[in-house]
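In: below are the sequence and a predicted model for it; my questions follow.
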Amino acid sequence: MGKDCSTLLMGMKLLGATTLIILLLTSSTTSASSIKNNEESYLNWVRRMSSRNHSNFLDAKNKFHPCKTIKVNKNPKLAHFTTLDAAISSIPLFNPCRLLISVGPGTYREKIEIPMTMAYVTLEGAGAGKTIIRWDDTADRVGPNGQPLGTYGSATFAVNAPYFVAKNITFKNKAPPPPAGATGKQAVALRISADMAAFINCKFIGAQDTLYDHKGRHYFKNCHIQGSVDFIFGDGLSLYQDCHLHAKTKSYGALTAQKRESMLEETGFSFVNCKVTGSGALYLGRAWGTFSRVVFAYTYMDKIITPRGWYDWGDKQRQMTVFYGQFKCSGPGADYGGRVSWARELTKQEAEPFISLSFIDGHQWLTNF
């Protein structure tokens, strides 16, 4: 992941009165009363942008009932195909209806990408402990074009098409955990770069940059996500509900790196009724984006969470623009007393927009979940 920061100039032209809030927040001469007033204005903006209607996104027109089932199994007598790649290659490039790919138990050593035109694909395994898709690419590995794959290209499984659903399956990047300070070792297990995707009872296993929550509205329900550094990252608008977030590091790590770059973006990560466990010392998030936005609600946090909780990516200006909040979290790592001053202990009113399916317009496209 890069460390680029977007400028505020374009946002200033477009946001009008909202720009004044940012200017005041970042001014060293702003009075205490002005900061308080503008803080409330900023929170009002957050609540408005987190309402049911996300105008920057298309209306959802999902299709739930499959018109065809394709069976994948290691045993050719039990399936249409023995590999996922063959099954996906059999789907029309412009897929018009919900298509179910039923994947039998076993480890499938494949690198898969769903093209952007292949909408309405459901991938269902025999259980997250039984059906595993595995590869081992890293960002510095040279690809077919002779250039490094980069973080984006390192994914074991990549989805570019809308309305994707995965159930009861594990996505794994088996690249070994990198030593401290190593570069080019990002190793993505799954990249989701499309709108309106749902993952139910899935596992995502990796080390650095496990789950690339790249862009679009996403729903993760009862999933297990494991990694070390920035293991949930990207610029998606995503709700994680009843998920187990497990850190595996011997030193410092970070759970999230959300990349919201301007106040115009309606993106952010919300974790509701989740559990955070593991080893090492873990930040809840790092401000990859200037306007990074992450909320934890009703979440259990083990003692691995650092008291400060959050890191500004080495840029103090981001302390004025990020939105990091907790609401009614529990456990030894949830103690708000040692948190950075620019994190928030949310009120019920402030937390409300983040804790239901409305955060991701789920009332439109998740009616069957």
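Out: Looks like it came in fine.
In: please count neighbours and contacts with C-alpha atoms only from this point.
Out: Fine.
In: helix or strand right after the helix or strand containing residue 47?
Out: Using DSSP states H and E, residue 47 falls within helix 32-49. Sequence order places strand 68-72 as the next helix or strand after helix 32-49, per DSSP H and E.
In: show me what that next one packs onto, helices and strands only.
Out: Packing contacts for strand 68-72, counted by 3 or more CA pairs under 8 Å, 6 or more residues apart in numbering; DSSP states H and E, involve helix 84-89, strand 99-103.
In: highest mean neighbour count out of these?
Out: For those, ranked by mean neighbour count under the definition mean count of other CA atoms under 10 Å, the leader is strand 99-103 at a mean of 22.
In: okay, the angle between that one and strand 68-72?
Out: Strand 99-103 and strand 68-72 are oriented at 20 degrees to each other (axes from the mean of the first three to the mean of the last three CA atoms, to 10 degrees).
In: the helices in the stretch 201-350 of the chain, which residues?
Out: With DSSP state H, counting those that start in this stretch as the criterion, the stretch 201-350 of the chain has helices at 348-351.
In: ok so, going back, so which of the helices and strands packed on strand 68-72 gets nearest residue 39?
Out: For residue 39, the closest of the helices and strands packed on strand 68-72 is strand 99-103, at 47.2 Å, according to CA to CA.
In: packing partners for the following helix or strand past the closest one?
Out: As assigned by DSSP H and E, the chain's next helix or strand after strand 99-103 is strand 106-109. Counting contacts by 3+ CA pairs under 8 Å, 6+ apart, strand 106-109 is packed against strand 131-135.
In: which residues does the strand it packs on contact?
Out: Here strand 131-135 makes contact (CA atoms under 8 Å, 6 or more residues apart in numbering) with 103-111, 125, 156-157, 168-175, 189.
In: what comes up buried for the helix holding residue 47?
Out: Neighbour-count burial for helix 32-49 flags 35, 38-39, 42, 46-47, 49 (criterion: 16 or more other CA atoms under 10 Å).
In: helices and strands around that helix, which ones?
Out: Using 3+ CA pairs under 8 Å, 6+ apart, the elements in contact with helix 32-49 are helix 17-26.
In: now do the helix it packs on: distance to the chain's middle.
Out: Its chain's C-alpha centre and that of helix 17-26 lie 28 Å apart, by CA atoms, centre = their mean, to the nearest Å.
In: before we go on, here's another structure to hold up against the first:
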Amino acid sequence: MAFMPRIILLLIASLSLQVQALPHALVKRASRTSPPSGCLTVRNSGTKSGEYATLGSALSALGTSSTATACIFIYSGTYNEQVTVNYKGPLTIYGYTTDTGTYKSNTVTITSGISSPAAGSLDKSSTVNIVSSNFAAYNVNFVNSYGKGAQAVAVTANGNMQAFYGCAFKGYQDTLYAKDGDQYYSNCYVEGAVDYIFGKASAWFGECTIASNGGGAITASSREDASDPAWYVFDHSTITAASGTSLNGQVYLGRPWRVLARVIFQYSSLSNVVNAAGWTTMAEGATPIYEELGNTGDGASTSARRFLTKTSAAVTKAQLWPSSGTSWIDSSY
């Protein structure tokens, strides 16, 4: 009987090695299918007592004067509304999902279809206009369905330390107004055609999918002062065409909305949608800082690039956010 423990130990060791050898993709990711403790609950179908039928009504219940930490959980559904987030304390919005690690399993969509000319301004056309600092959203789709013909914003992000995890932003022209402040986008999806990521935030796009649904420029940075820390950093992201769209060579990485635009694509996959010139013009007299480092794919060659600033060092989060640091982002993403 003395040999049994050794056999058992060998079996345990063998099983351990098999588990370690399993591919990472087989590890089940977390789901979020019920409200975290303390969250207000939004449900647009079969709303129960104590719940809210819209995101707007839940935000109204929170008010705009409290500084307490708050959260809102949204059940599956399409919510046709325009909302402004102006809560004074830290606020997190969670969408129902069976896989928190990706936008691909999102079941919550907030949508509207108003253009900037009709609304009176870019901010007012936004499906969701976020002016709060210390804000986070998980697994929510934000859509402006207006389509071609005018600027129409899905989200205006206009606050410091705003973070989006596994979210999707969909529009055509001016989809995501990353307007100002330190911002973090992780495992997100951004879709559009013309200047669809624009503004002057210090924004990090990590492991995101940037998908064009028409020809045009992806970014339009409005940085115009040399002391302005504004910078768009695309890190380990994928630049491609939206599903069902063929755009070989019709997409530019950016054009300068203001004269000192600053953007870098680093360690990312650039598909054949990217035009060989890489970057194009907008603001007269612009001297943009456009950088590319360590990218791969059919659109990654820089031999014919215009306006390219040479760089040999990747941008870091600490460099991007010298004042805010990195403690405010969810490092599990």
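Out: Thanks, I have the structure now. Small disclaimer: the values here were computed from a predicted structure and weren't measured.
In: tm score of chain vs chain?
Out: TM-score for the superposed chains, counting by TM-score structural alignment, normalised by the length of structure 2: 0.80, backed by 281 aligned residues with a CA RMSD of 1.7 Å.
In: before we move on, back to that, of the buried residues of helix 32-49 of structure 1, which pair is most distant in space?
Out: Maximum distance among the buried residues of helix 32-49 of structure 1 (CA to CA): 20.7 Å, for 35 and 49.
In: hmm, back to that, tell me the counterpart residues of the helix holding residue 47 of structure 1 in structure 2, please.
Out: The aligned range for helix 32-49 of structure 1 in structure 2 is empty, by TM-score structural alignment.
In: return the distance of that helix from the chain's centre.
Out: Computed by CA atoms, centre = their mean, the separation of helix 32-49 of structure 1 from the middle of its chain amounts to 26 Å.
In: buried ones among the contacts of strand 131-135 of structure 1?
Out: The neighbour count (16+ other CA under 10 Å) marks 103-105, 108, 110-111, 125, 156-157, 168-175, 189 as buried among these.
In: tell me how far the equivalent of residue 88 of structure 2 over in structure 1 lies from residue 272 of structure 1.
Out: Matched to structure 1 by TM-score structural alignment, residue 88 of structure 2 sits across from residue 118. Plainly put, residue 118 of structure 1 is 31 Å away from residue 272 of structure 1 if you go by CA to CA, to the nearest Å.
In: just residue 120 of structure 1 next, same as before
Out: Separation of residue 120 of structure 1 from residue 272 of structure 1 (CA to CA) stands at 26 Å.
In: confirm residue 47 of structure 2 sits in a helix?
Out: No: counting by DSSP: H, G, I helix; E, B strand; the rest coil, residue 47 of structure 2 is not part of a helix but coil.
In: now do the contacts for the aligned partner of it in structure 1.
Out: Residue pairing (TM-score structural alignment): residue 47 of structure 2 is matched to residue 76 of structure 1. Residue 76 of structure 1 makes contact with residue 82, according to CA under 8 Å, 6+ apart.
In: tally of neighbours for residue 278 of structure 2?
Out: Neighbourhood size, residue 278 of structure 2 [other CA atoms under 10 Å]: 26.
In: wait, it sits on residue 252?
Out: Yes: look at residue 278 of structure 2 against residue 252 with CA atoms under 8 Å: they come within range, at 5.2 Å.
In: how close does the counterpart of residue 261 of structure 2 in structure 1 get to residue 368 of structure 1?
Out: Applying TM-score structural alignment, one finds that residue 261 of structure 2 aligns to residue 292 in structure 1. Note on residue 292 of structure 1: its distance to residue 368 of structure 1, by CA to CA, is 30 Å.
In: okay, these two: which has more neighbours?
Out: With neighbours defined as other CA under 10 Å, residue 292 of structure 1 and residue 368 compare such that residue 292 has more, 29 against 9.
In: please look at that one and residue 259 and confirm they touch.
Out: Yes: with contacts defined as CA under 8 Å, residue 292 of structure 1 counts as touching residue 259 at a distance of 5.4 Å.
In: now do the residue lying closest to residue 68 of structure 1 once chain neighbours are set aside against residue 122 of structure 1, distance only.
Out: Leaving aside its sequence neighbours, residue 68 of structure 1 sits nearest to residue 99 (CA to CA, 6 or more residues apart in numbering; 5.3 Å). Look at residue 99 of structure 1 and residue 122 of structure 1: by CA to CA, they are 6 Å apart.
In: which non-adjacent residue is nearest the aligned partner of residue 226 of structure 2 in structure 1?
Out: Counting by TM-score structural alignment, residue 226 of structure 2 lines up with residue 263 in structure 1. Among residues not flanking residue 263 of structure 1 along the chain, residue 291 sits closest, at 6.7 Å (CA to CA, 6+ apart).
In: now do the same contact list for the counterpart of residue 236 of structure 1 in structure 2.
Out: Residue 236 of structure 1 maps onto residue 201 of structure 2 when the alignment is built from TM-score structural alignment. Residue 201 of structure 2 makes contact with 178-183, 230-232 under the criterion CA under 8 Å, 6+ apart.
In: could you do residue 161 of structure 2 as well?
Out: Residue 161 of structure 2 touches 133-135, 181-184, 324, 328, counting by CA under 8 Å, 6+ apart.
In: which outside residues touch stretch 170-177 of structure 2?
Out: By CA under 8 Å, 6+ apart, stretch 170-177 of structure 2 touches 141-148, 150-157, 169, 190-199, 213-214.
In: just the terminal-to-terminal distance for it.
Out: The straight-line separation of the ends of stretch 170-177 of structure 2 (CA to CA) is 12 Å.
In: gap between stretch 355-363 of structure 1 and the chain center?
Out: Distance of stretch 355-363 of structure 1 from its chain centroid, counting by CA atoms, centre = their mean, is 15 Å.
In: now what about stretch 119-129 of structure 2, what contacts it?
Out: 81-85, 110-116, 118, 142-144, 151-158.
In: so how many other residues sit close to residue 77 of structure 1?
Out: Per other CA under 10 Å, the neighbour tally for residue 77 of structure 1 reads 9.
In: whoops, residue 213 of structure 1 was the one
Out: So residue 213 of structure 1, with other CA under 10 Å, has 26 neighbours.
In: let me see the contact set for the residue mapped onto it from structure 2.
Out: Aligned counterpart of residue 213 of structure 1 in structure 2: residue 178 (TM-score structural alignment). By CA under 8 Å, 6+ apart, the contact set of residue 178 of structure 2 is 156-158, 197-201, 203.
In: what's the spacing between residue 178 of structure 2 and residue 153 of structure 2?
Out: 10 Å.
In: how about residue 77 of structure 2?
Out: Going from residue 77 of structure 2 to residue 153 of structure 2 by CA to CA gives 21 Å.
In: on that earlier part again, if I've got this straight, the match of residue 88 of structure 2 is in a strand?
Out: No: read with three-state DSSP, residue 118 of structure 1 is coil and lies in no strand.
In: just to check, it is in contact with residue 97?
Out: No: shown here, residue 118 of structure 1 and residue 97 do not form a contact pair, counting by CA under 8 Å, at 9.6 Å.
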